[in-house]
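*Asks:* Structure of the sequence below:
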Amino acid sequence: MTTPRKARRPGRSRGSAPHPALRSPEGLLVPALALALALTALPTAAHASPSSPALTWYPCGSARQECATLTVPLDYSRPHGRTVHLAVSRIRAEGARRGTLAVVPGGPGSSGVRRLADKGAALMAATGGRYDLVSFDPRGVGGSTTAAYGLPEEDRRLATVRSWPGAGGGIAENVARSRRTAEACGKNGGAVLASFTTANEVRDLDRLRAALGSARLSVWATSYGTYVAAGYAQKHPGRTARVVLDSSGDPDPARVERGWLANMARGAEDRFPDFAAWAADPARGAERLAERPARVRTRVLGLARELDAHPRATTTPGLALTGGMLLQALQTALYDDAAFPEFAGLVRAADATTAGPVVLPPSLAQPMSRQDAAVTISVICNDVDWPGSVADHARGVAEDRARYPLTGGMPVNITPCSYWKNEPAEPPARITDEGPSNILMVQNLRDPATPYAGALRMRAALGRKARLVSVDSGGHGSYLGTGNACGDAAVTAFLVDGVRPDRDIECP
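*Replies:* Next up is the predicted model:
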């Protein structure tokens, strides 16, 4: 096998690609302070520029949700050149309006329009209807301008988009898939796909602020969105009011997405004891996986090895259940306690010696759409350089499998980014403690996707600008997600009244 090589990117966000029309949110199908300054909304004319026209709203989704289309430059270095379109959504404040609260989704690849539809009512209730709630689908997502590689179905399943090694840790198949995926991107992606970057999402967020006529934005960002929001606060400190970073990753500018992926191995280890205790609880009855939590771990890992050696037939045509697929189903289940029963059922079905083909959960059986796969892969590859040595990846996988068997070497395996045809157009944002002290972080102690150790690196980078609320819960996403009254109250008090803890706090 040869070592991947990279060609230099000839420019940023240039070329041609179609501009899909905006779709309404109900049609979307998408796979996560001492005193803060209050937002002051001024008339649109005072803040919108000719390139940020006022938005035209129309009813969509729920009874109170509205949608609009925002036009932004394809390439911000060519502000009067080609444009792309973003699907925007809002829910108006009820009563005394404090300002605008932007809901920034995770991903890369998650829909802000969909998240606002899902969380809008709870967020409106928590904040007493004091904010106009707004969000948008980032480039490549949902109703915004999208792009696609033309990847075959087998390369668009979650367990193949994520590079799960083969039996015994072999990565030959991952190398071949990574190469052909990167080649498909280089051939079919064009300038639109090259524009899928965190830096452009930061720019697009500010263009939305201007179009709304707001001097400043408050923000609730989750998962990957915390890096977007932290970057926005870094670049536009005077345009932020109250910023909540929910479930943060390590912002190390030398690694960013590479580090987030690698850290998932630690996150799975942090979180798995919650599932093991649940699955060993006598209250599970016949659904119990083992008598003790340690034996739950033994059973899951033993089954993964058996499935790698002898994949199990499934009801999905042409798709057999492998050990990597089982462990991917585990990663998905660790995000939320509510998913524990489905994964436990998969273990029992795959472990049965006499049952017929296994019924796979939708997350394994259904491929991602071409558009979703494109944006998920492109952002992480466009943002930062990735190492290309196949031999180094093979060694890294072997070491990671031994240290973190629950993730089987996937977090450090080779990806299409190692064969990417374009180098990052600009360096990743460096998050610092410069700017107003108006950020509140909230973080579960046992988060499988953005582990607590990585969040502590974000906390250290923000320094005096932030406070951290550490929540003794498991799962991905804390505010309005885990049911922890202490954590929710801290965030709500900050958003509503500007009251932020004077030091980092812990919520039992």
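*Asks:* use CA for all of it now, contacts and neighbours both
*Replies:* Noted.
*Asks:* Which positions in stretch 289-304 come out as buried?
*Replies:* Neighbour-count burial for stretch 289-304 flags 289-290, 292-293, 296-297, 300-301, 303-304 (criterion: 16 or more other C-alpha atoms under 10 Å).
*Asks:* okay, the residues you listed in CSV with secondary structure and distance to Tyr224 next?
*Replies:* Converted to CSV, those look like this (DSSP: H, G, I helix; E, B strand; the rest coil; distance: C-alpha to C-alpha, whole Å):
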residue, secondary structure, distance to Tyr224
Leu289, coil, 33
Ala290, coil, 35
Arg292, coil, 35
Pro293, helix, 31
Val296, helix, 31
Arg297, helix, 29
Val300, helix, 29
Leu301, helix, 29
Leu303, helix, 32
Ala304, helix, 29
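*Asks:* which one of those residues sits closest to Ala333?
*Replies:* Among those, Val300 lies closest to Ala333 (C-alpha to C-alpha), at 13.0 Å.
*Asks:* Can you tell me the closest non-neighbouring residue to the closest one?
*Replies:* Val347 (7.1 Å; C-alpha to C-alpha, 6 or more residues apart in numbering).
*Asks:* and that neighbour, which of the three is it?
*Replies:* helix (DSSP: H, G, I helix; E, B strand; the rest coil).
*Asks:* Spit out the contact partners of it.
*Replies:* Going by C-alpha atoms under 8 Å, 6 or more residues apart in numbering, Val347 touches 300, 303, 326.
*Asks:* possible to save these as CSV with distance to Lys119?
*Replies:* What follows is these, written out as CSV (distance: C-alpha to C-alpha, whole Å):
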residue, distance to Lys119
Val300, 33
Leu303, 37
Leu326, 30
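*Asks:* Another sequence for comparison is provided below:
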Amino acid sequence: MKRTAVPLTVAVASLAAALVPGVALSGSAATQAQPPGGIKWEKCPAEIFTTPIPDGMQCGTLKVPLDYRKPDGRTIDLAVSRLPSKKPEARRGILLTNPGGPSAGQSYPAFLAGSGLPQSVRDAYDVIGFDPRGIGRSTPVTCDLTPAQQTGNIPPYALNAADVTKRAAESKQIAKQCATSKTAWLLPHLSPPNVARDMDRIRAALGESKISYAGASWGTHLGAVYTMLFPQRGDRIVLDSVMGPGGWDYPSNRLWSQGVEDTFPAFAKFVAANHREYGLGRTPTQVRAKFFELTKRLEKKPTGTLHGLDQASFRLANWGFLYNPIQYTILAGIWQAVDKNQPLPPLPGGGAATDADNLISGRYAIICNDSRWPTSVKTYQRNVAADRIRYPQFGAAGANITPCAYWPNPTEPQVQITDRGPSNVLLVQNLRDPSTPLAGAQAMRKALGQRATMVTADQSGHGVYPNGKNRCANHAVTTFLTTGERPARDYHCTADAAPR
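*Replies:* Here you go, the predicted structure:
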């Protein structure tokens, strides 16, 4: 059957990869002499940026061990960047950042600067970005994915057990391609613990005794792993839009479905308030009913329509465009096109070129190497059936099978997130987040115990800082990064709240 969903699926997958929240950040400590094996800073390549390159931003490459059990053995390249502080008298240290994904992050300091990172934070830190090993310019991995396999890491919505079986065969084939590609030698060494070890090599190469850290989405898991492996080398740690303590594991996949249910009412309210423009329902209840009406139409007529969607990619579009309220007009336009059987409206695109094969291959490797996933197709079929009822908008996608079911066992145990270590972690979280729902953040908060405090914001979308709209939450992060004053206890910021 012709895959009419590919164009929109690719657009949404790219959007989800790009819409990583502007993140909270962190600092470092005393500067030491530059050690051997440091980074030679040069002009950044323009092709990695979608935003203007800030004045003074530099890029370089660091050699790190492929296998940390053999520190003097084979090395790989790590692409690194820095946006230096221009005020030496105010500089505290380095702020290592990660945009989530896992995705390339060498250009992330430029994104943060363009997203309103406060000048006080830029003065206090050299903001550091890097591409995680295997991704982007850091010794990239490939699974030789075909265009049809490059539609993202999100499983399709399964209408029945047969759909799960079909996806299982596709997932098994992807895992086989990864294991036999020309970069298969890299696969056992792509994991969150090794990315965290790379972060510590960056710290050492920059001559710092400590780092501060800002991680968003998947980057919150990476930051938590770093705090466990190197508890005394973290200064101020901010985790924004927080995954659960298991990282991107199968339970995290299933949480997306709750995230959609949590976030959709805000979109439904927007559409109902603009009924004259969109004609999709006068009340949020009517808008929700319209969603299921449209998906039913697409189930019966998946091909040959002007809008070129099937029900799975339509559901994926809803998940992706719930990432940020500013996208609600785009999503409403997609609904209108489906409702009237008209061409789709213009969708976001352009920017820096992305190697979809590498991005998706690298994600599979890092995610699948982190934890054990169920291996029985029947387990996924059972969970899909249950979540289709519990979370009717996206449950049968979140619970569906991925190539991780066919991945070799991880080469080392998953790092357990606990309350052992310094109390230097600040979590910031929206109440309604389609990708990292509040439930996951609460589980991470519980796992970290006295090490962390959490600030929640009464807003929708994926990402709080620095480009969120809640002044109270933004103030908490900026204050922590610039002064070290962290909230003494958890608190909640009401909608559009002023600083506390």
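*Asks:* Can you give me the TM-score here?
*Replies:* Overlay of the two chains. TM-score (TM-score structural alignment, normalised by the length of the second structure): 0.87; 457 aligned residues with a C-alpha RMSD of 2.2 Å.
*Asks:* Please identify the residue in the second structure that aligns with the residue nearest to Val300 of the first structure.
*Replies:* In the second structure, the residue matched to Val347 of the first structure (TM-score structural alignment) is Trp335.
*Asks:* Just flag the most distant two among the buried residues of stretch 289-304 of the first structure.
*Replies:* Across those (C-alpha to C-alpha), the longest gap, 18.9 Å, separates Arg292 and Ala304.
*Asks:* For the residue nearest to Val300 of the first structure, give its distance to Leu307 of the first structure.
*Replies:* 11 Å (C-alpha to C-alpha, to the nearest Å).
*Asks:* Spell out for me which residue occupies the centre of the first structure.
*Replies:* For the first structure, the residue nearest the mean C-alpha position is Gly107 (2.2 Å; C-alpha atoms, centre = their mean).
*Asks:* ok now do that residue, which residues does it touch?
*Replies:* 32, 223-225, 376.
*Asks:* Which of the residues you listed are retained in the second structure?
*Replies:* Retained in the second structure (both residues aligned by TM-score structural alignment, their matches' C-alpha atoms under 8 Å) from these: 32, 223-225, 376.
*Asks:* quick check, nearest of the residues you listed to Gly186 of the first structure?
*Replies:* Thr376 (15.4 Å).
*Asks:* Map the closest one onto the second structure.
*Replies:* By TM-score structural alignment, Thr376 of the first structure lines up with Arg363.
*Asks:* ok, which stretches of the stretch 101-250 of the first structure are helices?
*Replies:* With DSSP state H, counting those that start in this stretch applied, the stretch 101-250 of the first structure shows helices at 112-126, 158-161, 172-188, 190-194, 198-212, 224-235, listed in chain order.
*Asks:* Leu222 of the second structure against Gly215, yeah?
*Replies:* Yes. If you go by C-alpha atoms under 8 Å, Leu222 of the second structure and Gly215 touch, sitting 7.4 Å apart.
*Asks:* Alignment lookup: Gly409 of the first structure to the second structure.
*Replies:* In the second structure, Gly409 of the first structure lands on Ala396 (TM-score structural alignment).
*Asks:* Can you name the helix or strand that its match falls in?
*Replies:* Ala396 of the second structure is part of helix 395-398 when elements are defined by DSSP states H and E.
*Asks:* outside of that helix, which residues touch it?
*Replies:* 154-159, 253-258, 384-385, 387-389.
*Asks:* Could you give the number of residues near Glu183 of the first structure?
*Replies:* Neighbour count of Glu183 of the first structure, defined by other C-alpha atoms under 10 Å: 17.
*Asks:* residue in the second structure matching it?
*Replies:* So Glu183 of the first structure corresponds to Lys176, using TM-score structural alignment.
*Asks:* how near is that match to Ala110 of the second structure?
*Replies:* For Lys176 of the second structure relative to Ala110 of the second structure (C-alpha to C-alpha), the value is 37 Å.
*Asks:* Could you do Lys40 of the second structure as well?
*Replies:* Taken as C-alpha to C-alpha, the span from Lys40 of the second structure to Ala110 of the second structure is 19 Å.
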